[in-house]
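okay, sequence plus prediction incoming.
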Amino acid sequence: MNIIRYTTLCAAIIGLTGCSTSIDDYQNTTPEFNLKEYFSGNVTAWGIVQDFSQKTVRRFCVDIIGTWQGDNGKLHETFYYADGETQVRVWQLNIQQDGSVTGSAGDVIGQASGGATGMSFNWNYTLRVPIDDSEYDIKVDDWMFMMDESRMMNRSYMSKLGISVGEISIFFDKTQPVRKCQ
């Protein structure tokens, strides 16, 4: 009986990992994601954080100011949470010659890496998250999808030790050049 359970579990794991999404799945989709173009100037975004049970535990708005010098960029993000907390994250980004992207920020452990294909951008990093009196290093699998030239959807999948601990959904809009969160 244990062999049957073990075989079933292995088959399920292989089936789930075999179905994962690849950045290459988005070749030839439009509008094409261009990190430097989209994150130049002001962008405003709204989002939610959901825990492992998919319960919404936080809501926020974020003002982003993107500046570039060649292929080196800076994204200054100011998060305004519904509970009154404000948080700032400053990304330092570099677009490599092959089109891949690396980046760092104060609460990112090591270096983030990713790249774009078609309408999508996939970004992976480890984020140090303070919760109560502790800090946790959470792996983030971040997917951005262009909706049109001004709007983008973002889904971030967070895990610890391979176990899902939450998700973030964000809607970006750069149709108006004014900051809208405050």
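Looks like it arrived, so ask away.

switch to C-alpha atoms for all contacts and neighbour counts from now on
Will do.

gap between the residue most central in space within the chain and S104?
Residue closest to the mean C-alpha point of the chain, counted by Cα atoms, centre = their mean, is D142 at 3.1 Å. As judged by Cα to Cα, to the nearest Å, D142 and S104 stand 14 Å apart.

below is an additional structure, to be compared with the one above:
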Amino acid sequence: MTLLAVRIVWFKGVVFASFIGLLGCSSPTVSDYANNTPEFSLAQFFSGHLTAQGILKNRSGKVIRYFNADLHGEWVDGVGTLKEDFVFDDGEKQQRTWTMTPNENGQYIATANDVIGYGVTHQSGNALFMNYVLRVPYNDDSLDVSVDDRMYRVNENVVINESTLSKFGFEVGYLTLVITKVTAPE
């Protein structure tokens, strides 16, 4: 075998190994949680008064903000409204109001005042995933970031939410929050 042939075989091996490695790194899908309990019912969990505490990390993983939030969910004729009032560690306040409308596939179309377009929920077992574009304040302007939201119901009263924020395909931040149900549905 010539040196060129050896290099070509080596290169093909490296490419193949890299491809196989990438396949092994695929992220979990919501269906991976189909057998987990308790089941995540959006309408049941996000009803009544809830609280949330969370952190925001930059792209290198450093915590850059902390926050607390009060949430109130209400459902009328199958359509949900979730009002969120955030208070950050520096005193900044933000509000978001989600509207969740069921579609024919058993999912919800989710819109909010600072969401560009909409998100579609995908639920299975104790997990709920949703992707959307969020407009966030940035310096004296705003920035649109893609959000990969993943929520996991860990017991009857607690959901853990992990979000990856990205811009132009690059991860720019990470959000983790714990949402706790304070009262039963009204």
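Looks like it came in fine. Worth saying up front: this structure is predicted, and the values here are computed from it rather than measured.

what's the TM-score here?
The TM-score (TM-score structural alignment, normalised by the length of structure 1) is 0.88; 176 aligned residues with a Cα RMSD of 2.4 Å.

quick revisit: so what does the residue nearest to the centre of structure 1 match up with in structure 2?
Using TM-score structural alignment, the equivalent of D142 of structure 1 in structure 2 is D149.

how close does that match sit to Y66 of structure 2?
Taking Cα to Cα, one finds D149 of structure 2 at 18 Å from Y66 of structure 2.

same thing with T81 of structure 2?
T81 of structure 2 sits 25 Å away from Y66 of structure 2, taking Cα to Cα as the criterion.

higher neighbour count, the two?
T81 (21 against 17; other Cα atoms under 10 Å).

my guess is the match of D142 of structure 1 contacts Y174. True?
No: the pair D149 of structure 2 / Y174 is not scored as a contact, 10.0 Å apart, by Cα atoms under 8 Å.

any residues in contact with both of the two?
Common contact partners of D149 of structure 2 and Y174 (Cα atoms under 8 Å, 6 or more residues apart in numbering): 162-164.

now the helices for structure 2?
Ranges of helices in structure 2, per DSSP state H, are 3-24, 42-45.

now these in JSON lines, with distance to T121 of structure 2?
Formatted as JSON lines, these follow (distance: least, Cα to Cα, whole Å):
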{"stretch": "helix 3-24", "distance to T121 of structure 2": "25"}
{"stretch": "helix 42-45", "distance to T121 of structure 2": "9"}
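
deepest in the core, which of the ones you listed is it.
helix 42-45 (a mean of 17; mean count of other Cα atoms under 10 Å).

how close does that helix sit to structure 1?
Taking mean Cα distance after the TM-score superposition for structure 1, the mean distance separating helix 42-45 of structure 2 from the aligned residues in structure 1 is 0.3 Å.

give the equivalent position in structure 2 for I48 of structure 1.
Counting by TM-score structural alignment, I48 of structure 1 lines up with I55 in structure 2.

ok, F79 of structure 1 next?
So F79 of structure 1 corresponds to F86, using TM-score structural alignment.
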